[in-house]
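Colleague: Sequence and predicted model, in that order:
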Amino acid sequence: MRLPRSSGILLHPTSLPGPHGSGDLGPAAYHFVDWLASAGQRLWQVLPLGGIGPGNSPYMSPSAFAGNVLLIDLGELQSQGWLDAADLEPAPGLFATHVDYGAVTSFRMERLARAAARFAASASEESRAAFDTFCESHRSWLDDYALFMALSEAHEGVDWCDWAPGLALRRAGALATAHRTHAERVAFWRFCQWSFFRQWAQLRAYAARKGVKIVGDAPIFIAHHSADVWARPELFELDPEGRPTVVAGVPPDFFSATGQRWGNPLYRWSAHAAEGYAWWIERLRRTFELVDIVRIDHFRGFAAHWEIPASEPTAVNGRWVPGPGAALFEAVQQALGTLPVLAEDLGVITPDVEALRRRFEFPGMLILQFAFGGDAANRYLPHHHEHDAVVYTGTHDNDTVAGWWAGASDTERHFARGYFGVDGHDMPWTLIRAACMSIADTAIHPLQDVLCLGGEHRMNRPGADDGCWRWRFQWNDVHPWHGRRLAEFCRLYGRTPAA
């Protein structure tokens, strides 16, 4: 699907300013939408909105359907009467410059528990009715998720396949007992999801009124320790005890000499095909209830994925295994119609991957940081761009442009300076201008590049176990000229919204 010519900003909500240790769906999110609109930006790419897993990554979420409860605006809960002003006083360990997930999780989860208890004790009939309606409309995933999270807490994070057999194998009697035993925490997790979805709907509606669309993200894989794998083990490549036999990753590439061993369980695609890809249809339908456009992560995995034996410590000793290909997207299209989807087609891209993307007219991704490692034939150079694409200065997995430029080879530097006719002193904005000039329909810039920040501000380092997903900005980092310059580029290169 061709998208209108536009420009946007890449920023995960946890990177927003705010007093409680990480960005959330509160006032700063609304202010950011205002800033986007004033800067001529029509898109906000938010990355995954689900809960975090190992490495604090939202790509290792405990649910493919649930929202990240750490994004809930505590101030809004106070306005509902479920928290007191004292509950919102910041605690030690909550930083403005980065997210300390240990401190943030402790602070926020304690406040959410207080709010849930007060809601249970004193909520109005109107609020209870809204909560009940939400629980009913999301029952297909919410019941399993809430019980899974309660059980995970009770087992102190021990992997679900190591729970008592009755729970691990979901025997009816054991589940009924667990619901009774953990009823309060099950209700808590339902309350948190209702709060997230309610607040997100309000923010998205505000963005729509400002002419800003939300670009969401559908990670191809999910964590083994997740409600989805626990609830539907037959859809994944697991042994009889529920342990993965093979796991996901990518072979050695630009990012890592030993590849990336992500560790997610792989799908048993034959089981998905047997039920008409119903799980995937429901997943994408729910995702499009939250966002306007969806970036499908690791698109090449639908043509073929890198299968790593679970016993292997790295991704080196894997093999390519065919994925579902067109059959999945035909089923999705038949059920949901033509959807605004972006394909993350980075990595080892073979002709079958390109053919699959073009068959369904999904725009692919073009990364300008990748453009200068060869010669004029490099597909990422602007003179090779196509309309049906999204051009980025970099992504959340890349270094910032300033960080990349500081470490670029002499060959890359010489090529880039000559290509753009610049001396290289302002490379972040040189690439932003190039993205805006490109004939690609969509241009997206990480906020770090707009702010010309160095590599210490990058969001993620693929393959790293910690230290990622922590970056935050403050409003005093953003100057009036940033927005004015973006708006001017949009005007000059036809990315301004039509009057």
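Modeller: Arrived safely.
Colleague: make it CA atoms for all contacts and neighbour counts henceforth
Modeller: Noted.
Colleague: Distance of the closest residue in space to residue 465 that isn't next to it in sequence relative to residue 468?
Modeller: When the adjacent residues along the chain are set aside, residue 465 lies closest to residue 55, with 5.3 Å between them (C-alpha to C-alpha, 6 or more residues apart in numbering). Plainly put, residue 55 is 7 Å away from residue 468 if you go by C-alpha to C-alpha, to the nearest Å.
Colleague: hmm, back to that, correct me if wrong: the residue nearest to residue 465 contacts residue 463.
Modeller: No: contact criterion C-alpha atoms under 8 Å: residue 55 and residue 463 do not qualify, at 9.8 Å.
Colleague: A further structure is provided below for comparison with the first:
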Amino acid sequence: MILRFTLPFRTEWGQRLVVCGSLPSLGQWNLDQALNLHYNPDFGLWSQAISLPDNHLGQVEYKYILLDERDGGKHWEWGPNRTIGYDAQRFTRIVLEDFWRPAAQPENELHTAAFLKALMRRPAATEAPATPALTSEAVVRFQLSAPRVDPNHVICVLGSDPALGAWDASQAVLLSDTDYPTWCADVTLENPEQLVQYKYGIWEPTEKKILHLEAGEDRLIYPATDRRTLRVKADDNFRYPTGNWRGAGVALPVFAMRSRSGLGVGEFPDLKLLVDWAVATGLKMVQVLPINDTVATHTWVDSYPYAAISVFALHPQYLHLQAIAELQDAAARQELEQLREEFNAKDFVDYEPVMNAKWKFIKLLYQQEKAKFLADPEFQAFRQEQESWLAPYAAFSALRDRFHTADFSQWPEEFRTPARVAELTDEAAVDFDEAGIHFFTQFHLDKQLREAVAYARQHGVVVKGDLPIGIYRHSVDAWTQPELYHMHQQAGAPPDDFSVTGQNWRFPTYNWERMAEDGYAWWKQRMSTLARYFDALRIDHILGFFRIWEIPEHSVEGLLGHFSPALPLHQHEIEQHIGWFDYGRLCEPYIRWHMLQSIFHGQAQQVFDEFMEDAGWHGAIRLKEHLRTQRQIEAYFDQQILADPSNTDHYKWIRTGLYKLVNEVLFVPDDQRPDLYHPRITLPLSQSFRELDEQTKPRLQELYFDFFYRRHEDFWREQGMVKLPPVRYATDMLICGEDLGMVPASVPGVMKALGILGLNIQRMPSDPAVEFGHPGTAPYLSVVSPGSHDMSTVRGWWEEDREKAQRFFEHTLGHYGQQAPQFCEPWVAREITEQHLASPAMWAIFPLQDLLAMDSGLRREDPLEEQINVPSNPTHFWKYRLHINLEELKQKFAFNSELINLVQQSARDKVY
């Protein structure tokens, strides 16, 4: 039999189309041996035919590729492989009438797990229409890719041929969703020799009527008289008359969730309660912060969710103990209930006591259930499936507790590498329980989280996770695969609205060259594990895939970092631009007496005497040799504070001033290559810059601007296009990128090309020319939000700067000439919510605190208590907890009714 490929496509000179697939005639997925298509300029159609074995059933997989001989480009069409089954006994010829599937189309995101597994989840496949009997006539297969269909509705086709209802809507042909999101029906046309017009529609089975007939011109089937021919009309994208799909969601960390059954902290089953509330208020997404295990010190410092000791393991704090088994010891049961009452009465997450209690009862349950647990086939399957990360994690956790530190460089030498993992996790070992308890905990965490996510999917709610950009340096990942990271460097972020001195996360940076050698296997495994739990994902600081802010080991703050990879300036380039080069003046801290007076005031002389010395030229001052770097200064003052804690504030004040002096440089030497330099970030704001001569300043300013805003654009675009695709396409999750801060101009284009949604925060507009962003100008493939966990809430922000709030009130909310209220009143919070809901963005996601701000009876009295993180404070205690039980929140009918009305008015609760 004959299989003919046809594809309408207008190419440019130097371009051609090929088809590559599973058959030898299609190259068996070897692009160099793909089938060349021929172009018919009269019809703008590319086509070619191949022969298939007669009297044979089979299936062909294939895909179209655009080859561009001008630049060597090989552009595969978007989407999964196409498939066509064939039956040589029924047909002698199959004609594939395909259409090119372009990348970077908004409709493509509807094919992600967020839509297929949750929002548009099909309850059960509809029965396929009867296959036309074997006749001499032609059969047309209507094949439409359409994920955006309400679970209770069906796609139908209606057309001019009597077999298609002759435009009688009651006679429309229903398509089967057996291969959802592809809908299919085989139809024998009564008048195949005539031009047939048709359209697809949304069919309502209960009322047996078409709800929506697609917009646009009629689709066409051209006359054909071929016998025993199957024509496959592979149509893509139902043309919705109602515009783009849009949804709304809520953001709340799991640890912040409050329920009656929790133990002083949110637990995975609490997600079900939040899902119930989301359903009641028309919200379609629940977004959480990272949920990985951060237990490194067994102190409150572990509350920071972005410093996980494993990018795969889940945090034990989220384990719901009662779901495992009932404690058999009556005294233990009573103690557990007493602690539950005590912890749940607190208005914050008291991390250390809560975790101490969790570990105590986890150990009791482990011993109580151990034999049954180890024999459980479900656990054995889990262990075998997750062995690659689970065994090293269990061994690492056991050693952390045995040696009282997660810093494996301090462990006995025999344990500093993972060589003994198998021995440590052997069930026959005497000390197996040290590791076994972590198998037990992870198994039940995994089980409880998957149950919660399955519940969300069944209720049409997407659970969105969070992928931290970095890894913790004292982690299982660094212990097992140190070659994947630059352990001598620190990752962070340059100065922004969150922190004027930048952020130093102290994570090692990635060794991308090494990661590329195995096709980014670590990233793919990481994404696959996240896809086990989430249908959508926020990538934290997605700019890190283009370039990361890399800070030398000797820095505490972020100002002396530089972007990596980068194209640093050679000494000769600097000389050419500014006319001279002096290492001491440009690259060493610029310190003068008047600067000491400005920083330390009346204590300037005392600070000089204790920490500084005359540099010996032109009034220059330098720090003493043992205090030349911020790390040295940090270590010195840590000792001072330890010895004299009553003067802690004074020591911190001096330390901050000395940090500032260390930052007074104009160029940062490249740590790998001599004679190459990076301009210091925010260089024009430094005192060193202000005291340059009037000829040098404008030249250096121009060099600085060129370096940060022009020099790297193509270079960073290439970096993103190499690193992001393996991560983006490792799973079918809907991907959103946190692209705030100093964003290279190439980033939005790369994200759009890869179908990654951007983030629009009103207080951090991407356009530097405006003070506040407007949700109404956000692109469709984006998320709009009034804030994030790294910011104050809307209420807190309103009170931070009265003048800024007034400008926002007038120019963004439209109350021109009116006095802004002193506090963010509920009606103001409502206006901000409405503004975001009305945005054209695919998603409007709200921190729960900002939604509760609309109700004076529900919101917390002090807005400062609602802020989750303070990025400028590297030792911030992450303790925020919702002040209302989720069970109680669901019963707040007046508020919930107001919220669902707002969602309905914005049409964000509708499928179409």
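Modeller: Nice, I can see it. Source: prediction; values computed, not measured.
Colleague: Find the nearest non-adjacent residue to the alignment partner in structure 2 of residue 220 of structure 1, please.
Modeller: Superposed on structure 2 with TM-score structural alignment, residue 220 of structure 1 falls opposite residue 469. What sits nearest to residue 469 of structure 2 in space, not counting adjacent residues and going by C-alpha to C-alpha, 6+ apart, is residue 540, at 5.4 Å.
Colleague: Now for the corresponding residue of structure 1 for the one you found: which residues touch it?
Modeller: Here residue 540 of structure 2 is matched to residue 297 in structure 1, going by TM-score structural alignment. Contacts for residue 297 of structure 1 (C-alpha atoms under 8 Å, 6 or more residues apart in numbering) come out as 217-220, 343-344.
Colleague: ok, those residues in structure 2: which stay?
Modeller: Among the contacts of residue 297 of structure 1, the ones still in contact in structure 2 (both residues aligned by TM-score structural alignment, their matches' C-alpha atoms under 8 Å) are 217-220, 343-344.
Colleague: So which of those residues is the closest to residue 311 of structure 1?
Modeller: Closest approach to residue 311 of structure 1 among these (C-alpha to C-alpha): residue 220, at 21.8 Å.
Colleague: Check for me that the closest one belongs to a helix.
Modeller: No: Residue 220 of structure 1: not assigned to a helix; according to DSSP: H, G, I helix; E, B strand; the rest coil it is coil.
Colleague: if I look at it, how far off is residue 463 of structure 1?
Modeller: Residue 220 of structure 1 is 17 Å from residue 463 of structure 1, where distance means C-alpha to C-alpha.
Colleague: Test my guess that the match of residue 220 of structure 1 contacts residue 541.
Modeller: Yes: between residue 469 of structure 2 and residue 541 there is a contact under C-alpha under 8 Å: 6.0 Å.
Colleague: now the strands: where do they sit in the stretch 1-150 of structure 1?
Modeller: Here the stretch 1-150 of structure 1 has its strands, by DSSP state E, counting those that start in this stretch, at 6-10, 43-45.
Colleague: Who are the packing partners of the shortest one?
Modeller: Packing partners of strand 43-45 of structure 1 (3 or more C-alpha pairs under 8 Å, 6 or more residues apart in numbering; DSSP states H and E): strand 6-10, strand 213-218.
Colleague: could you redo the last one with a cut-off of 10 Å?
Modeller: Identification of packing neighbours for strand 43-45 of structure 1 by 3 or more C-alpha pairs under 10 Å, 6 or more residues apart in numbering; DSSP states H and E yields strand 6-10, helix 27-38, strand 213-218, strand 293-296, strand 442-446.
Colleague: Which residues belonging to it are considered buried?
Modeller: Residues of strand 43-45 of structure 1 classed as buried by neighbour count (16 or more other C-alpha atoms under 10 Å): 43-45.
Colleague: all helices in the stretch 301-450 of structure 1, in order from the N-terminus.
Modeller: 326-336, 351-359, 401-407, 410-420, 427-437, 447-450 (DSSP state H, counting those that start in this stretch).
Colleague: Would you format the ones you listed as CSV with distance to residue 118 of structure 1 included?
Modeller: Output for those, formatted as CSV (distance: least, C-alpha to C-alpha, whole Å):
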stretch, distance to residue 118 of structure 1
helix 326-336, 39
helix 351-359, 49
helix 401-407, 47
helix 410-420, 59
helix 427-437, 48
helix 447-450, 38
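Colleague: Need the outlier residue of structure 1, farthest from its centre.
Modeller: For structure 1, the largest distance from the centre (C-alpha atoms, centre = their mean) belongs to residue 173, which lies 36.1 Å off.
Colleague: which residues in the stretch 1-150 of structure 1 form helices?
Modeller: For the stretch 1-150 of structure 1, applying DSSP H, counting those that start in this stretch gives helices covering 27-38, 74-79, 101-122, 125-137, 139-154.
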